[in-house]
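1. Here is my input, please return the structure:
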Amino acid sequence: MVTHSKFDSAMSSSLLDSSMRLPHRYKTFTSKTQYQMVLATLHKLQESGFYWGPITGKEANAMLAVENIGTFLIRDSSDNRHLFALSVKTASGTKNLRIQCDSSSFYLQTDPKNIQSVPHFDCVLKLVHYYMPQSKGNTRSGNMCHIYCGGEKIPLELIKPFSCSLSTLQHLCRKAVNGHSDILSKKEKLPIPLKEFLQEYDAPI
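-> Below is the predicted model:
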């Protein structure tokens, strides 16, 4: 089995510049495919405006304390065995969920006792969008997902990202286009530079 150190590979890779480093984690990559998936996800997270990087769960709790229910952010996991975490304000306060990562996908295990398969995604942004309310272009059914924590069953509602930076007008337009499937269906007719710009960030959030 080929393994890649998250830290060493990121430092030596020509794909990364000084502003795009993977968090230092002790878990290794199981394949080049997984490594590339994480790099692509990290790039999109840094474009998203709600990826806060290496803040702690305690800091996330403090920032979300006065926000409305459903406000969320993505940050680096405080657990060295994981890469990313989702912090979300719920009716029972802020909850911090580890985003699991296997060889080819990301997923949330909101109920440790659940033996059924959970949805898997090749990007954290797709995972976040899945758990947001039904919207145009979102094929998720209306079933509510719940977090099971300390004996509580808490609805998982991702409504509004908590921004850490201002988005450019170009990026806001790109997100708007990504949220309209009728426009995306005509993407092949767009000029190549515009198609590439849309492909760099293909999420509506």
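
2. only C-alpha atoms for contact and neighbour calcs from this point on.
-> Noted.

3. Which parts of the chain are helices?
-> Assignment of helices within the chain using DSSP state H yields the ranges 6-12, 32-48, 57-64, 124-130, 169-178, 181-184, 192-200.

4. With distance to residue 160 as extra columns, can I get those helices in a markdown table?
-> Listed next are the helices of the chain as a markdown table, based on distance: least, CA to CA, whole Å:
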| stretch | distance to residue 160 |
| --- | --- |
| helix 6-12 | 30 |
| helix 32-48 | 12 |
| helix 57-64 | 11 |
| helix 124-130 | 11 |
| helix 169-178 | 14 |
| helix 181-184 | 21 |
| helix 192-200 | 22 |
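
5. I have a second one here; can you model it like the first so I can compare?
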Amino acid sequence: MTLRSAETSDSPSTIQNGSGESGSSPPGGFKEGRDREDRIAQSMGELRRSGWYWGNMTVDEAKEKLQDAPEGTFLVRDSSHTDYLLTISVKTSAGPTNLRIEYREGKFRLDSVVCVRSRLKQFDSVVHLIEYYVLLSKNKKIESETLPNRTVHLWLVKPLYTSTPSLQHLCRMTVNKCTNKIDELPLPMRLKEYITEYRYHV
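-> Okay, the predicted model is just below:
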């Protein structure tokens, strides 16, 4: 995965409203608006359980956190641009940079220029989006040099946690890496519910 013209700020490249959609009222009225709010709330709940969502953080604060981190270290924070919910801050070969997450028509995807936007994968949740790009980067060799035209390799390798993850959370991720048939495991129902609250590997 590459990022063209990597920025050191969270400055906008496209203008959209807070839901990631242009225009005023969405078709379908109140019910569709409520469904959208529910999807965002569910996704934010998963994101908070991840341990690498930093909430309200400025561009400079994110840069300071990532400055001495290994290349590929990333975090997710609230976007400082009012038209977007979230931003990925990641350490690249050119230093810390930022990439916004767009929400459109019930799906999350990376913000991009119009000419490539339709080719980007879309996801039901932010954590699913992050997990996809982490797995995509897992077996890639991170290049140390900056590519022509200020294009840099953008690998999401390791999250920067807000604090040391609990043993329970680490065990939950390990179980999810081993099986997706949680209901068939010989475990108490309460433990199964805890595992299925966060069904990701990162």
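
6. what does residue 69 of the first structure align to in the second structure?
-> Aligned counterpart of residue 69 of the first structure in the second structure: residue 71 (TM-score structural alignment).

7. Which part of the first structure matches the top strand by length along the second structure?
-> Under DSSP state E, the strand in the second structure containing the largest number of residues is strand 95-104. Aligned by TM-score structural alignment, strand 95-104 of the second structure falls on residues 93-102 of the first structure.

8. Quickly compare the helices of the first structure and say which is most buried.
-> helix 124-130 (a mean of 20; mean count of other CA atoms under 10 Å).

9. who touches the residue nearest the centre of the second structure in this structure?
-> Central residue of the second structure (CA atoms, centre = their mean): residue 130, 4.2 Å from the mean position. When contacts are counted by CA atoms under 8 Å, 6 or more residues apart in numbering, residue 130 of the second structure is found next to residue 156.

10. what does residue 86 of the second structure give?
-> 76, 77, 78, 79, 100, 101, 102.

11. ok, and the most crowded of these?
-> Counting neighbours by other CA atoms under 10 Å, residue 76 leads these with 30 neighbours.

12. Report the distance from stretch 171-183 of the second structure to the chain centre.
-> Distance, stretch centre to chain centre, for stretch 171-183 of the second structure: 21 Å (CA atoms, centre = their mean, to the nearest Å).

13. Tell me which residue of the first structure matches up with residue 176 of the second structure.
-> By TM-score structural alignment, residue 176 of the second structure lines up with residue 178.

14. Kindly report the same for residue 157 of the second structure.
-> The equivalent of residue 157 of the second structure in the first structure is residue 159 (alignment by TM-score structural alignment).

15. count of residues packed around the closest residue to its match other than its chain neighbours?
-> Counting by CA to CA, 6 or more residues apart in numbering, residue 159 of the first structure lies nearest to residue 70, which is 4.7 Å off, once chain neighbours are set aside. Residues lying near residue 70 of the first structure (other CA under 10 Å) number 22.

16. Residue 122 of the second structure too?
-> Residue 122 of the second structure: 19 surrounding residues under other CA under 10 Å.

17. Per the alignment, name the residue of the first structure opposite it.
-> Under the alignment (TM-score structural alignment), residue 122 of the second structure pairs with residue 120 in the first structure.

18. List the contacts of its match.
-> Contacts for residue 120 of the first structure (CA under 8 Å, 6+ apart) come out as 105, 106, 107, 127.

19. likewise residue 32 of the second structure?
-> Contacts of residue 32 of the second structure were listed using CA under 8 Å, 6+ apart, and they are residue 26.

20. Check the spacing between it and residue 105 of the second structure real quick.
-> Residue 32 of the second structure is 10 Å from residue 105 of the second structure, where distance means CA to CA, to the nearest Å.

21. which of the contacts of residue 120 of the first structure sit farthest apart?
-> Farthest-apart pair in the contacts of residue 120 of the first structure is 105 and 127; separation 9.7 Å (CA to CA).
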